[in-house]
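Enquirer: This is a predicted model, with the sequence first.
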Amino acid sequence: MRIQQAIRSFVRHYRLTFDGYLLLVILIFYLCVRFNIGPRSITVPIALGAAAICFPLGVFRTWERWQNHKAWIAAREARLRADVEALQKSLGDPNCSHSARSPHVRCAVNPEGPCEGCPDFKPRQ
């Protein structure tokens, strides 16, 4: 009973994942075999059963983390693409010869804008 409580407090304190449970079970199994605690007919199946349960869960958790990471990368790349496209969009009328074709300045003659109804509009050739 005391061993179970010690294991529970250890697991709670260190916030073990399934990988951690597997390592804990292997450690307990090693200690039981090393110090000849309990019959091997009980300790070996318990350790193998725990490994058989924890290992696939750990693999699944690793796969799940990888999927989340890929989704985060895709979202970040989409944000970066949107930012680059916003920077590449030029202000002003591209058909005007005075247009600066820049995302920062509208044109050389009337930088404040607006382009609609500008008396200096000159079609681009």
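Expert: Perfect, I can see it now. As the structure is a prediction and not an experimental result, all values here were calculated from the model.

Enquirer: all contacts plus neighbour counts: C-alpha atoms, from now on.
Expert: Noted.

Enquirer: where does W63 land in three-state SS?
Expert: At W63 the chain is in helix, as set by DSSP: H, G, I helix; E, B strand; the rest coil.

Enquirer: How many residues are close by R61?
Expert: 15 (other Cα atoms under 10 Å).

Enquirer: From H69, how far out is it?
Expert: Here R61 is placed at a distance of 12 Å from H69 (Cα to Cα, to the nearest Å).

Enquirer: which neighbours do the two share?
Expert: Common contact partners of R61 and H69 (Cα atoms under 8 Å, 6 or more residues apart in numbering): none.

Enquirer: What is the subsequent helix or strand relative to the helix or strand F10 falls within?
Expert: Per DSSP states H and E: F10 is located in helix 2-14. Note on helix 2-14: by DSSP H and E, the next helix or strand toward the C-terminus is helix 18-34.

Enquirer: dropping in the other structure now:
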Amino acid sequence: MHGTRSALWAGLCTAGALIRHPVRLLRPLVLLLGVEALVLGLAAWLTHELEGALGPDSTGWAVFGLFSVGIGLHIARTIVRGARYSACVLATRDVVRPLSRPDPWKRSIGGPGGPRYPIDGDEYAVSL
């Protein structure tokens, strides 16, 4: 979770965060699970209705409808997967505090991308 290379340490940190903040981390995922279940239930009902319309005298619209339901479910799953990743990122940013790294250019002046001049010590007078 803090850019370390150990998968074991990252897993332990994640487990600790889930134990400390279960509601803040799992609430968005549970809501997305509910939305996904509703979409899947609607698609199952629609598929059942379309399969009932299939028969020897049916047109190609029923087959096209079944195909469209499958494509629509695939699109919905892709959208929910992206929303799940986004929710995880936002929840992690909310719970995990960033690393405190010292700013190496705090005691210097200069424009972005250009040379930096230290303002403490003798080098400042020499650089002027």
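Expert: Cool, the structure landed. On a predicted model such as this, the values are computed, not experimentally measured, just so you know.

Enquirer: Tell me how they score on TM after superposing.
Expert: Overlay of the two chains. TM-score (TM-score structural alignment, normalised by the length of the first structure): 0.36; 58 aligned residues with a Cα RMSD of 3.0 Å.

Enquirer: Okay, angle between the helix holding F10 of the first structure and helix 18-34 too, please.
Expert: 150 degrees (axes from the mean of the first three to the mean of the last three Cα atoms, to 10 degrees).

Enquirer: what's around L38 of the second structure, how many residues?
Expert: Neighbour count of L38 of the second structure, defined by other Cα under 10 Å: 12.

Enquirer: Could you do the one 10 residues further on as well?
Expert: Counted with other Cα under 10 Å, the burial measure for H48 of the second structure works out to 12 neighbours.

Enquirer: picking up where we left off before, buried set for the helix holding F10 of the first structure?
Expert: If you call a residue buried by 16 or more other Cα atoms under 10 Å, then helix 2-14 of the first structure has no buried ones at all.

Enquirer: Repeat that for stretch 22-36 of the second structure.
Expert: Quick answer for stretch 22-36 of the second structure (16+ other Cα under 10 Å): L25, P28, L29, L32, E36.

Enquirer: Determine the longest helix present in the second structure.
Expert: The helix that spans the most residues within the second structure, counting by DSSP state H, is helix 60-95.

Enquirer: Which elements pack onto it?
Expert: helix 22-52 (3 or more Cα pairs under 8 Å, 6 or more residues apart in numbering; DSSP states H and E).

Enquirer: re the thing from before, return the angle between stretch directions for the longest helix of the second structure and helix 22-52.
Expert: 180 degrees.

Enquirer: The helix or strand following helix 60-95 of the second structure packs against which elements?
Expert: For helix 60-95 of the second structure, the following helix or strand on the C-terminal side (DSSP H and E) is strand 108-109. Packing partners of strand 108-109 of the second structure (3+ Cα pairs under 8 Å, 6+ apart): strand 117-118.

Enquirer: any idea how far A125 of the second structure is from P118 of the second structure?
Expert: P118 of the second structure is 10 Å from A125 of the second structure, by Cα to Cα.

Enquirer: Nice, that's everything, thank you.
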